[in-house]
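[1] have a look; sequence and predicted model below, questions after that.
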Amino acid sequence: MKFDYVVIGSGPSVYRFLLGMQNSGKKIAVVEKNRFGGICPNEGCEPKIFLEGAARATLTSMRLQGKGITQPAKLDWKELIQQKNKAMASFLNNMQSMYEGLGATTIKGEASFVDQHTIEVNNKKITADNFVIATGKKPHPLNIPGHEYLLTSTNLFELEDTPKNVAIIGSGYVGMEFATLLSAAGVKVTVIVRSGQPLEGFYSQHVHQLVDEMKNSLGINFIFNTNVTAVTEAQTGYEVQSANGNLGTFDKVINASGRVPEINALKLDNAGVEYSNRGIKVDKYLTTSANNIYAMGDIVDKTAPALTSTAQFEADYLSALLTNKTTEPLRYPVIGTVTFTFPQLAQAGISIDKAKEDSNYSIKDIDITQGDFLYAGTDDHARLSLVFDKQNHLVGAAEISQTAVDDINALIPVMAIDVDPEVWKEKMLMAFPGLAYKIRTLI
C-alpha cells in the first residue's frame, strides 16, 4: 500500500490534522495499535472530566453542610463508572468511522519503521511520501518488585468496586486528580510524593495550599520525599515498601508516577529520526531529523506543556503548513492549564515563581474570598496571583479556587491581546454576576 501521508497514532491531534487535510486531495492512512481516539477519550481527560463533575458536586455539598444543606451527597462509584461507560460508548465506538469519514484509510496494528519511507504493520509493508508520528505517551513503568500488582489510570477508569483505601504513587495531574476523585467516593487515600512538592510547574504557594486543603478537608494523607522500592502481596491487600520501611497495606496501589513517550516499538533509528527520553526531537516546523517525517502532540520533546490543547494546536499548524496555508514557524499562543482537584489549580502565561525571580515583572496577589462572588461561602481560601510587565500588561496568572479554570480562561484573552487592562475593560463587558465578571474588578 502506498500513501501520501501515514499518521501513526489516532488521538485528538490526529482528528484535527485530518480536518485540516480534508480537502487537500492527499491519500492518508491512520495506523492505531490500540483503541481509535487515543488516550484522551478512552482513558484520559474525557472520562476524567465525566467523573470529576460528580465528584465536584459531592464535595461541594459536603462544604455546604451547615450552610443551607442538611444532607451532603454520597457518590456511588460503581453507578458513576457504569454511567460513564454508557455515556461514552457510542462516541468511542464511532471514532474509527469518524476518521474514515474525513477521508482517511484506517489500519489497526502496531507500526515500526523499516526505512524513511516504509513502515511495517501486521507483517505488511506500507510506504508513504511522508509520515506524521502522533503516538503520545503511556504510563511510566515502575521497574520494582511487585510492579505487576500496580494499577494505572487505564484500570482505574474501569474499576467498579470501590476499594476502602488506596496508595497513589506519584503526584502529578493524574495522581492528584485521582486522589480527589477517590476521596469523593469515600476512599481513604495516601499519596506518595517522590520530592517535597506535588504538581511541579504550578505556583508553589498554591500547591502548598492545595495540599493543606486536601489533607484537612478530604483527609488525604501525603508522604513526601519517598521512593517506592517494592510492592508485595499480603493477606489483606498489598504492602508498599520504601527505603525507610513499610508505608502501609492498601487494597489497591496505583502507579501515577508520570508518563513516557510511546516510542520503543517505532524503531525510529531505521528512519533516521532523532529522539530523547522526553520524546521525538523536532524543529520549529515540527519536522524531525528525517525531512519527510513530522511529529506532533505528547510524543514531541518540547518545552510547551503536554496537553490535549497544545497537541491540537500543533495539528492545526501542521495541516496548514502541509497544505501551503502558512510558511511561518510554529508559535504557541497563551496556554492555559488546570488540575481538576478540589479546589482547582489553574494558570496561564508567565509563571508566578519565574516572575518572582525577574525584576521585569510585578506581581499582584489577591484574596478573592473578599468579594461579591462567593457562592454560599464554600470557597474559603481562594487566591489569585497576577503578573504584569513593565508596560502594565497582564502576562501571567495563577489561581487556586473551586472555579479556577473558568477564571483563568477569562484572563487568557486579556493576555493574548497584550494591552493595558484599562483598554481591555473598555472593549469587553462580561455578564454580571457571572464568574468572569469578577475579573474586571481584579485587574
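    Now that the structure is in, tell me what you want to look at. None of the values given here were measured: they were computed from a predicted structure.

[2] contacts and neighbour counts: CA atoms only from here.
    Will do.

[3] please identify the buried residues of stretch 4-21?
    5-21 (16 or more other C-alpha atoms under 10 Å).

[4] show me what contacts the most centrally placed residue in the chain?
    What sits nearest the mean C-alpha location of the chain, by C-alpha atoms, centre = their mean, is L307, with 5.1 Å. Residues in contact with L307 (C-alpha atoms under 8 Å, 6 or more residues apart in numbering) are 297-298, 337.

[5] for A243, same thing?
    Taking C-alpha under 8 Å, 6+ apart, we find A243 in contact with 226-229.

[6] ok, now I168?
    175, 179, 189-192, 253-256.

[7] is it located within a strand, as I assumed?
    Yes - assessed by DSSP: H, G, I helix; E, B strand; the rest coil, I168 belongs to a strand.

[8] picking up where we left off before, just curious, which of the contacts of L307 is nearest to D76?
    T337 (28.8 Å; C-alpha to C-alpha).

[9] could you measure from A234 over to V240?
    According to C-alpha to C-alpha, to the nearest Å, A234 stands 10 Å off from V240.

[10] what sits up against stretch 423-434?
    Residues outside stretch 423-434 that contact it (C-alpha under 8 Å, 6+ apart): 373, 414, 436-437, 440.

[11] buried among the residues you listed? Need that as a selection in ChimeraX.
    Here is the ChimeraX command that selects the buried residues among these (16+ other C-alpha under 10 Å):
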select :414,436,437,440
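
[12] for the contacts of stretch 423-434, which one is nearest E52?
    Of the contacts of stretch 423-434, the one sitting nearest to E52 (C-alpha to C-alpha) turns out to be A436, at 21.3 Å.

[13] presented hereafter is structure B, for comparison with structure A:
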Amino acid sequence: MSSYDFDLFVIGGGSGGVRCARISAGHGARVAVAEERFWGGTCVNVGCVPKKIMVHAAEYGQWAHDAPAFGWTEAQPGAHDWTTLATARDAEVARLNAIYSRLLTNANVTSFNARATFIDDHTLDVGGTRITAERIVIAVGGRPQRPAIPGAELGLVSDDLFTLKARPQRIIVIGGGYIALEFASLLRGLGSDVDLLYRQPLPLRGMDGDLRAAMAEALENQGIRLHPGQMPAKLERGSDGVLRLTTEDGAVLETDQVMFATGRVPHTDGLGLEKVGIKTGASGCVPVTLEQATTQPHIFAIGDVTDQLNLTPVATAVGHALADTLFGGRPRTASFQNVPTAIFTSPPAATVGLSEEAAALQGPIDVYVARFTPMRHTISKAPRKTLMKLVVARRTQRVLGAHMLGEDAAEIMQGIAVAIVAGATKEDFDRTIGIHPTAAEEFVTLRTVTRQVG
C-alpha cells in the first residue's frame, strides 16, 4: 500500500478532471478530486450547456417568424420571457451538476468542495487540510479575461450572461471567436440590438476563409451590426446610466451592456506551481509533453489549462487516455488531429480537418464549394444561405477538410468527421448515396472542382 493518502489527486472537477478521476478509480486507483466552484466545470455551468439552451430559445423565435409562410397563422413571434428561459436553463444545469457529483461517488472517488493548491510536489492544501498523492493532475480549466482598457470593469464577461436578470435591449459584444459570435447571435435572436466588434477583417481567425466570409454575411443577415477592424479603447458610464464605448479609431457607441469575449486564460493564478518548479507559459498555461506530463514527471495537466485545443470533448478524451496510461496498463494518447468543432450561431457552422489555407501549404489541392438557399428558406424567404465545402489533396484525393455553415451543421459534421478521421477519399464520398432531400447530401454530390490551388 502506498504511503500517500491517494494514488491520484485531480485538481479541478470539470469534464476532463472528472473523466480522468473516475476512469482511474475504475482501474483500481485510490482517487480524490477537489473542485472550488462547481462540478462539471465551465462547459456544464457557464459554457456549452446553458449556451446551447439559449441558442434553442432564440431559434424558436426564428421558426415562429418563418411559420406563416408554411400556413401556420397562429405561430407569430412575440415578446420573449427571459425569466422563464433562465429558470429552465438553471434547472438543467443543476441537474447535470448533480450528475457529475454522482458519477464520482458511484466510482468511489473522494470529492472535496474546496480549493487545492500545492505545498510541495506530492502535498496539497485542500481547503486547509494537507493531503498527499503519488500522482497529481492539474485540470483547473480557464477563466474569461477583460482587456486592459480604462473602464473594462464596467463590462460583462461570458460567465455573466448566465446571471443576468433581464435581457439587455442594447449590447455591444467584443471579440471574433466562438464565444463572441455565439452570444451575439443568441442575444440578437432573443430580441436585443447587437453590435459586434472584432480586430480582424473577418470573424473566426484561423478558420477556413470561405467559412469566415459566409459567417460574416450570416451575422449581418440576422441583423447584427458588424464592426470589423475595430477594438475598444475605453468604456465609460455617463450620468444618465448609459455606457459609452470608444473604439481605437475614436468612434463612440452607446449601449446598455458591453460583453468582452476577447479570450480566456488558464486558471493557474495562486495554484502554487512555483513551489513545485513548474513554469507557466506566456498565457499562464501549463506546458506538457505528448503524454500530458509537466516538468515534474508525476504531475500532469489536461484540458484548457494546457492551452492546446480548448474543447470539452478534447479534455475528456485526454483525461480518459491519461487514466488508461497511468492505471489501466494501456499507455495511449488522445489525438489532436481532425477534431471536429461547431460554432452555434444562427445558422450554425461546423468544421473538421484542414482549412483551404492550411491544406494549400502542404501541397496542391482541389476545392469544392456549394452555396445555396436551403429548402426551408426558399419557402420562408428568410435571407439564410448554406455553405458546404470540401478540401481535397490532389495527388491522393484524400479529403483533408470539410466545412459547413447552415442548419444542422454540427449534426452533419459529426458524421463527416468519422469519414475524414478514417482517411476517406473524394471517391469514397462520390460513391456514397445521398439522402434526399437534405442539405447533407450535397457533401456526396459535389462533382465539379470550384478551384485548384497549388
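    That came through fine. Please read these numbers as outputs of a predicted model, since none were measured by experiment.

[14] any idea what the TM-score is?
    TM-score of the superposed chains, computed with TM-score structural alignment, normalised by the length of the first structure, equals 0.91; 439 aligned residues with a C-alpha RMSD of 2.5 Å.

[15] please pull up the equivalent of G401 of the second structure in the first structure.
    Residue correspondence to the first structure (TM-score structural alignment): G401 of the second structure is matched to G396.

[16] what lines up with D283 of the first structure in the second structure?
    Looks like D283 of the first structure aligns to T289 there (TM-score structural alignment).

[17] number of residues surrounding its match?
    Neighbours of T289 of the second structure under the rule other C-alpha atoms under 10 Å: 11.

[18] then E291 of the second structure?
    Other residues close to E291 of the second structure by other C-alpha under 10 Å number 18.

[19] about what we covered before: which neighbours do A234 and V240 of the first structure have in common?
    T249.

[20] settle it for me: which of those two has more neighbours?
    The neighbour count for A234 of the first structure versus V240, taken as other C-alpha under 10 Å, is higher for V240 (22 against 12).

[21] wasn't the more buried one part of a strand?
    Yes - the assignment for V240 of the first structure by three-state DSSP puts it in a strand.

[22] now it: how far from F178 of the first structure?
    18 Å.

[23] take the contacts of A243 of the first structure and map them onto the second structure. Which survive?
    Of those, the ones still in contact in the second structure (both residues aligned by TM-score structural alignment, their matches' C-alpha atoms under 8 Å) are 226-229.

[24] so can I have a markdown table of those showing secondary structure and distance to P141 of the first structure?
    Formatted as a markdown table, those follow (DSSP: H, G, I helix; E, B strand; the rest coil; distance: C-alpha to C-alpha, whole Å):
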| residue | secondary structure | distance to P141 of the first structure |
| --- | --- | --- |
| T226 | coil | 17 |
| N227 | coil | 14 |
| V228 | strand | 13 |
| T229 | strand | 13 |
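
[25] I'd like these written out as JSON lines, with distance to E100 of the first structure and neighbour count added.
    Below are those laid out as JSON lines (distance: C-alpha to C-alpha, whole Å; neighbours: other C-alpha atoms under 10 Å):
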{"residue": "T226", "distance to E100 of the first structure": "47", "neighbour count": "18"}
{"residue": "N227", "distance to E100 of the first structure": "45", "neighbour count": "17"}
{"residue": "V228", "distance to E100 of the first structure": "45", "neighbour count": "21"}
{"residue": "T229", "distance to E100 of the first structure": "46", "neighbour count": "18"}
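
[26] from these, pick the one nearest P163 of the first structure.
    Each of these was checked against P163 of the first structure using C-alpha to C-alpha; the closest is V228, at 20.5 Å.

[27] what lines up against the closest one once you look at the second structure?
    In the second structure, V228 of the first structure lines up with P232, judged by TM-score structural alignment.

[28] apart from its neighbours in sequence, what residue is nearest that match?
    Closest residue to P232 of the second structure apart from its sequence neighbours, by C-alpha to C-alpha, 6 or more residues apart in numbering: T247 at 4.3 Å.

[29] now do A107 of the second structure
    In this structure, A107 of the second structure finds its nearest non-sequential neighbour in R22, 5.6 Å apart by C-alpha to C-alpha, 6+ apart.

[30] average offset between the longest strand along the second structure and the first structure?
    Secondary structure assigned by DSSP state E gives strand 129-138 as the longest strand of the second structure. If you overlay the two and look at strand 129-138 of the second structure, the average distance to its match in the first structure is 1.1 Å (mean C-alpha distance after the TM-score superposition for the first structure).
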